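S.K.: Here's my sequence, what's the structure:
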Amino acid sequence: MTDDLPTPDLVRLAESHGIATEYWSFFGDRVSVPASTLRAILHAMGVDATTDAAVTAALRDADDRPWRDLLPPSFVSRPGARALPVHVADGYDVVVTAVLEDGTTRALPVPDQQPTARDVDGQRRWRVEVPIPSDLPLGWHSVHAYERPIGGGDPGRAASAPLVITPERMPAPPTRPGRSRGWGLMAQLYSVRSRASWGMGDFADLADLAAIAGSRGADFLLINPIHAAEVTPPIEPSPYLPATRRFLAPLYVRPDDIREASYLDAAGRAAVDAARGPVAATDTDAAHIDRDAVWAAKRRALETIFAVPLSPGRAAELDAFTAREGQPLQDFALWCALEEYYAGAPRPDEAWDIDSPLVADLRERLAPRVRFHVWLQWIADQQVEDAQAAAKASGMAIGIMHDLAVGVHQRGSDAWSLRRMYAPGMAVGAPPDMYNQQGQTWNQPPWLPGALAEAGYAPLRDMIRTLLRHAGALRIDHVIGLFRLWWIPAGLSPAAGTYVRYDHEAMIGVLMLEAHRAGAVLIGEDLGNVEPWVRDYLSARGILGTSVLWFEREGEGFRPPEHYRASLLATVNTHDLPPTAGYLADEHVALRARLGLLTRPVEQELAEADAERAAMLALLRDRGLLSEDAGEQEIIEALNVLITASPAQLIGVALVDAVGERRAQNQPGTDREYPNWQIPLAGPDGRAVLLDDLAANPRFTALTAAVDSHL
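M.R.: Here you go, the predicted model:
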């Protein structure tokens, strides 16, 4: 074999494992994936493709493997939509039953059909397709099968597997009485502070922001991911590169709101106040959010409060929470304790293996710190619950809308405790496009499709269940990742990667089942290079897509909002774009010029931005939404009113636009060059905007009133 051109057998082997051997680039070119990339990805999947002989053997195994097992590792289906494949040894028939969540048993009739056969490992196997009844209830069930000898003899094999029955379609988003659709606010929670904050926005601020938005007519509040990050400095500022997607960030906990804080003695109260003082003094600083300082202060206060004995009722609540979350919570808390234990010191390789004797020993030795981090998750869960209650009490039909990051940090908790779920030596990213001509590496390990199926998709289920426990909606960042991901072998450039497909029917089904049970709305971020059929599929399942005004093009100009899809969350901008005030002032061009990110002369960039802005302003004026001498605030209001003319089921209003902020929260293509995800909320004068003053902010009240009145 050569490193450049894969053999036909290698192509067949890769494709049998869902690996794309060719694809269409952003630029319209048909790209053939080199053999070295295919072999590296196969190796990460546990498949030997190092020689021609190994490829031949692996190909034979890939063809035979489904026939070897009586049942597949797991089976996900809509009611009555698919037939369960059962592979029965020659000389036997099969008995199949389903055990439902409530403990009842249902026989699954095996049809009288002409099955197909295959000789595997010297024995003939018969493939039988067992229909899934259309009246089987939604839920997490199990299927059981055993071989019964024909004409007498010894019993054959027995097997069981998870059987997941998922909804056909999600219902339309709930709305306030008298409305057919709703709108909501979009905010970066860490940036939204009050005079009671500890230097950054927290869960108490989340409750207050939701109440303010709800009082203005909003139905939801979309916030950045609140997945847990590191517990030692430096804390990763990007909410899209978490340590885990299963558990919450204690960084957002408000210590003062913990019930036990009211039971502190004078010395304890003084310790908490002393911890808060320096970071609270930065609440009016509009320049920068220092997560490391905030967490250092909060951790001191939280340790003080943790030392207060729990009442019997509170202790019972904590015990119930701990039991419900099970071993995954214990593993995450241990990871946090290990982060502290090895802070500032090299960690031995054995400590990166959760099953090693060293980790087992440290689990015992660090038990007090493990209990502390378990307690922190309980507190975080309660405060998020309070925020959702405040959102609903304000009149919101949906409430808090969480955001699900596409992956996790390579050295984070999930990659450590669930390492068998992730592909070793691989990173998720994106192929080259006009904005990133070398492609992108996101430094996140991809899930192994086969390992997820073997686990019955429990890691995905548990992650979604946690996020939706106290929420009304979930936005899935890069939803195409549930269909295919761009895998990049270690040491290679992003351009040397390729797509790997996932069982989207299973992944989307599990997502929908958990959302159905939570009564939640699902939104998929389907911007960018997404296969058209994916958008149709999501829409058919009742999962909303995403629309950003500036990206909606038709012909030479902007697409009329009436031509948008109905199954959408429509917005003027997104967190990866500058606030509209900054966009109108060409701040996005100036920033990229300062950072050396422009690939064309700045004059050309400015001319293009001016032409784009002029086309949009002309559209607004043609519709009577804008006067000739309109200022910045009127333009922002007109843009948000414009998208209300679309049939989109949900409309999102960016909080930064509602207060006149100009600075971008995130500048794609940068790491340390720009303070991404560290910008406090500020107004057009550059001064911090606090929650205490938001309800009376003239720009905020005007914009929210304008949008609300057009729905």
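
S.K.: contacts and neighbour counts: CA atoms only from here.
M.R.: Will do.

S.K.: any idea how far residue 578 is from residue 441?
M.R.: Distance, residue 578 to residue 441, using Cα to Cα, to the nearest Å: 22 Å.

S.K.: Compare those two (neighbour count), which wins?
M.R.: residue 578 (25 against 18; other Cα atoms under 10 Å).

S.K.: residue contacts, the more buried one?
M.R.: Residues in contact with residue 578, defined by Cα atoms under 8 Å, 6 or more residues apart in numbering, are 587, 588, 662, 663, 664, 665, 666.

S.K.: Give me the three-state assignment for it.
M.R.: Of the three states, residue 578 takes coil according to DSSP: H, G, I helix; E, B strand; the rest coil.

S.K.: most centrally placed residue in this protein?
M.R.: Per Cα atoms, centre = their mean, the C-alpha nearest to the average position across the chain is that of residue 404, at 2.1 Å.

S.K.: wait, isn't that residue in contact with residue 474?
M.R.: Yes. Residue 404 is within contact range of residue 474, at 7.0 Å (criterion: Cα atoms under 8 Å).

S.K.: Format the contacts of residue 578 as CSV; extra columns: distance to residue 360.
M.R.: Shown next, in CSV, are the contacts of residue 578 (distance: Cα to Cα, whole Å):
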residue, distance to residue 360
587, 53
588, 51
662, 50
663, 47
664, 45
665, 41
666, 40
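
S.K.: of these, closest to residue 312?
M.R.: residue 665 (44.2 Å; Cα to Cα).

S.K.: I'd like to know how many residues surround the closest residue to the closest one other than its chain neighbours.
M.R.: Among residues not flanking residue 665 along the chain, residue 677 sits closest, at 5.3 Å (Cα to Cα, 6 or more residues apart in numbering). Neighbour count for residue 677, taken as other Cα under 10 Å: 22.

S.K.: Another sequence for comparison is provided below:
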Amino acid sequence: MTLDIDQWRISDGWFDVSGTWNPVSDQVRALLRATIDDKLQAEDQDPGPPIWFVHPGERHPLWNACDVRLEDGTDVSDDETDSGAVLPADLPLGVHDLIPRDGGPITKLFVTPTAQALPGKCWGWTVQLYSTRSRSSWGQGDLYDLATLAKWANTNGASVISHNPLGDTLPLSTQEPSPYFTSTRKFASLLYLNVEAIPRAREILGSRLDELSNAGRALNGSPLIDRDAIYELKLTALRQVWAVAANSAETREIIGPLGTDPELVDHATFNALAHRFEAGWDRWDRIYSHPRSRSVSSYRESHQDEVDFWIWVQGLLALQHSRAATAGAGLMNDLPVGFSQNGSDSWVDQDCLALDWRIGAPGDEFNPDGQNWGIVPYLPQKLRARAYEPWIRTLRRLMRNTSALRIDHIMGLFRLFLIPEHDEVTGGAYLYQYGTELIDIALMEAVRAGVTLAGEDLGTVESEVRYAMDERRIPGYRVGWFEDSRAADWPYASIGSISTHDLPTLTGLVNGSDAHQREAAGITVDPDDDQRMRSNLERSVLPAGAVANEMSTGDLISSAYRCLADSGSFAVFASLEDACMSDERPNMPGTVDEHPNWRIALPSTIEDLNSTAAPMITEAMTDRAADPAIWNVVESTESGSMDSRH
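M.R.: This next block holds a predicted model:
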């Protein structure tokens, strides 16, 4: 059986983990084709410009004489040879216009690097920022806590902190807990704002700030994150500061340059409307359903103060994020697969999206019933017709104030499993993307920004994806629970760890508590699966002959991280969950309300980390300690501009 992809880029089926062929039903195929046809045949549909991808140093012949207009507006002429016009070989990285002198169509010319250079061997921490409280936190970790953590990590030899996505949620009283299901990927949530650090907050709020901060710190006493309460407290404080300081010089200094940022203005307008209707855009009055409508423009003009408020909030977040990025260890941001169907990103980019479909995954050994992630997909044809502008905008935003970017489920750049809205997971199909173009653009933006690019590639990975990553030196992940080879044998172009946020902690699997938590959540526990994971752990990151179940928790953590420190991977990550000897994983796939996913706080505060197993892990990593600056600049192996954006 061979895979067939039709003209709509829909596959006729897929092989599951057991090698069984699963054909796509005629009904699903017809529905998806109709969705794509409707989008492509929409009124005023623009087929988009021709697109051409090249690498620096390449000399390609041209059909006609052309000029190249670079991103900065500079015009460059083609090279003349005896054989005719040739594309200049020394073009900088970027998206340029190839303009025929005879007046033909303008081609979007993408000059992308062939590969990235990786930093030297180093180590860092994986962090769920919301769970990482300090004693001064208002119920969850914030950007000031991230700065404190970065300084602590740097002091103890770590080079980088890999944190969860920080994307903004809908501005509603009920807050979405998952950092992978946000309103937008491009802008941060006010939940991560340190309110007490807002300019003039103390002066304006006075004793009211003490009341709010006491209420916020009282939330630290709960083992679970109460985002709804945190949001109410922080929004209340922000509104009260804004009421006094909206027209102050300090505030206008923050808002001024941001007010000309069209992406931010769109997002602020969305939040203003969502706050008014107390809902996502699928429940607004229809006149506001499109960001380019006259009604939206009129609303923005008549509610400028509210729009400015949300611009100001993002300005404060950007300032605090910048502070964290320069506090110590470098930061590694996280790019989710997508965003919610009724949020800011889907409102802005709705013309490129299949709004009646959801991204998910077919069944596998960990989730036999498959998964519906609830997020909406871009249509590859529409994204390409826009010359990938939405993709580029997202990348550039997430590469600000960061040293590295992790692309979650990087396989999704090549194909996405789509499910009709409200249908069962089994009724889905793979829609193939223009994967090499998407990954080339991601690498181009990373190299220009001085950011190291990595891809989470756990699960079923097609050979095309593996080849594309290897060729471009984009590291994937090696996880001890899954590997049967010694960590020392893992390839240099990889990132090593013992677990992930979706998998058990060391303590949780070995002492059996993770199995009990799965049973309590209604998940069938197969003892053989757990034993297989323990066996993988023993083979990959424990000394020869060690038996995980016979070791104390302290010895297990120390031994595992000493072996991980010897990994062949250029970077390895320790988890704060292991440092705090937590037996609870951040997320349990296959559950929603059955388990407190993304709501579990670490049992120790940042101030108490040196009293946990963190010093033991730090000692284990001593030989890998490197200058944290290696994560702040990544040198390109290509000629071309190094346009820093962070």
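
S.K.: What remains of the contacts of residue 578 of structure 1 once you look at structure 2?
M.R.: Mapping the contacts of residue 578 of structure 1 onto structure 2 (both residues aligned by TM-score structural alignment, their matches' Cα atoms under 8 Å) leaves 588, 662, 663, 664 still in contact.

S.K.: Please settle this for me: is the first one part of a helix?
M.R.: Looking back up the chat, that one is residue 588 of structure 1. Yes. Under three-state DSSP, residue 588 of structure 1 sits within a helix.

S.K.: ok, now how distant is the aligned partner of it in structure 2 from residue 523 of structure 2?
M.R.: Superposed on structure 2 with TM-score structural alignment, residue 588 of structure 1 falls opposite residue 514. As for residue 514 of structure 2, its distance to residue 523 of structure 2 is 11 Å (criterion: Cα to Cα).

S.K.: and if you look at residue 92 of structure 2?
M.R.: 53 Å.

S.K.: Pull up the gap between the alignment partner in structure 2 of the residue nearest to residue 665 of structure 1 and residue 408 of structure 2, please.
M.R.: Using TM-score structural alignment, the equivalent of residue 677 of structure 1 in structure 2 is residue 598. To residue 408 of structure 2, residue 598 of structure 2 is 16 Å away according to Cα to Cα.

S.K.: what's the span of stretch 446-464 of structure 1 from first residue to last?
M.R.: Length of stretch 446-464 of structure 1, first residue to last, Cα to Cα: 17 Å.

S.K.: matching residues in structure 2 for it?
M.R.: By TM-score structural alignment, stretch 446-464 of structure 1 lines up with residues 377-395 in structure 2.

S.K.: ok, back up a step: dump the contacts of residue 578 of structure 1 to a markdown table, plus secondary structure.
M.R.: Compiled in a markdown table, those are given as follows (three-state DSSP):
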| residue | secondary structure |
| --- | --- |
| 587 | helix |
| 588 | helix |
| 662 | coil |
| 663 | coil |
| 664 | coil |
| 665 | coil |
| 666 | coil |
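
S.K.: any idea which of those is closest to residue 645 of structure 1?
M.R.: residue 662 (25.7 Å).

S.K.: need the contact list for the closest one.
M.R.: With contact set as Cα under 8 Å, 6+ apart, residue 662 of structure 1 has these partners: 578, 579, 580, 581, 582, 583, 587, 656, 683, 684.

S.K.: Filter those down to the buried ones.
M.R.: By neighbour count, with 16 or more other Cα atoms under 10 Å, the contacts of residue 662 of structure 1 hold 578, 579, 580, 581, 582, 583, 587, 656, 683 as buried.

S.K.: Tabulate the residues you listed in CSV, adding columns for distance to residue 338 of structure 1.
M.R.: Below are those laid out as CSV (distance: Cα to Cα, whole Å):
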residue, distance to residue 338 of structure 1
578, 38
579, 39
580, 43
581, 44
582, 43
583, 44
587, 43
656, 38
683, 41
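
S.K.: Return the closest of those residues with respect to residue 276 of structure 1.
M.R.: Nearest to residue 276 of structure 1 among those is residue 683, at 25.2 Å by Cα to Cα.

S.K.: What segments of the stretch 351-500 of structure 1 are helices?
M.R.: Counting by DSSP state H, counting those that start in this stretch, one finds helices in the stretch 351-500 of structure 1 at the ranges 357-365, 367-393, 413-417, 449-454, 458-468.

S.K.: what's the most buried one of these?
M.R.: Among those, the stretch with the highest mean neighbour count (mean count of other Cα atoms under 10 Å) is helix 413-417, at a mean of 24.

S.K.: In this structure residue 202 of structure 2 contacts residue 212, no?
M.R.: No. With contacts counted by Cα under 8 Å, residue 202 of structure 2 stays clear of residue 212, the gap being 11.4 Å.

S.K.: Those two - which one has more neighbours?
M.R.: residue 212 (20 against 16).

S.K.: element containing the more buried one, please.
M.R.: Here residue 212 of structure 2 sits within helix 207-218, counting by DSSP states H and E.

S.K.: Which residue numbers in structure 1 does that helix align to?
M.R.: With TM-score structural alignment applied, helix 207-218 of structure 2 matches the range 270-281 in structure 1.

S.K.: Sort out which residues of the matching stretch are buried, please.
M.R.: Result for stretch 270-281 of structure 1 [16+ other Cα under 10 Å]: buried residues 271, 272, 275, 276, 279, 280.

S.K.: Distance check, the closest residue to the second one other than its chain neighbours against residue 256 of structure 1.
M.R.: By the measure of Cα to Cα, 6+ apart, the closest residue to residue 272 of structure 1 outside its immediate chain neighbours is residue 301, 4.8 Å from it. From residue 301 of structure 1 across to residue 256 of structure 1, the span is 9 Å (Cα to Cα).

S.K.: Between the two, point out the one with more neighbours.
M.R.: In this view residue 301 of structure 1 and residue 256 are compared by other Cα under 10 Å, and residue 301 has more residues nearby, 24 against 20.

S.K.: Which position in structure 2 pairs with the more buried one?
M.R.: Checking TM-score structural alignment: residue 301 of structure 1 goes with residue 237.

S.K.: which residues touch that match?
M.R.: Neighbour list for residue 237 of structure 2: 195, 205, 209, 212 [criterion: Cα under 8 Å, 6+ apart].

S.K.: Take the residues you listed and map them onto structure 1. Which survive?
M.R.: Counting by both residues aligned by TM-score structural alignment, their matches' Cα under 8 Å, these that remain in contact in structure 1 are 195, 209, 212.

S.K.: Hmm, residue 235 and the last one touching each other?
M.R.: No. Under the criterion of Cα under 8 Å, residue 212 of structure 2 is not in contact with residue 235, lying 10.7 Å apart.

S.K.: Aligned to residue 544 of structure 2, what sits in structure 1?
M.R.: Under the alignment (TM-score structural alignment), residue 544 of structure 2 pairs with residue 623 of structure 1.
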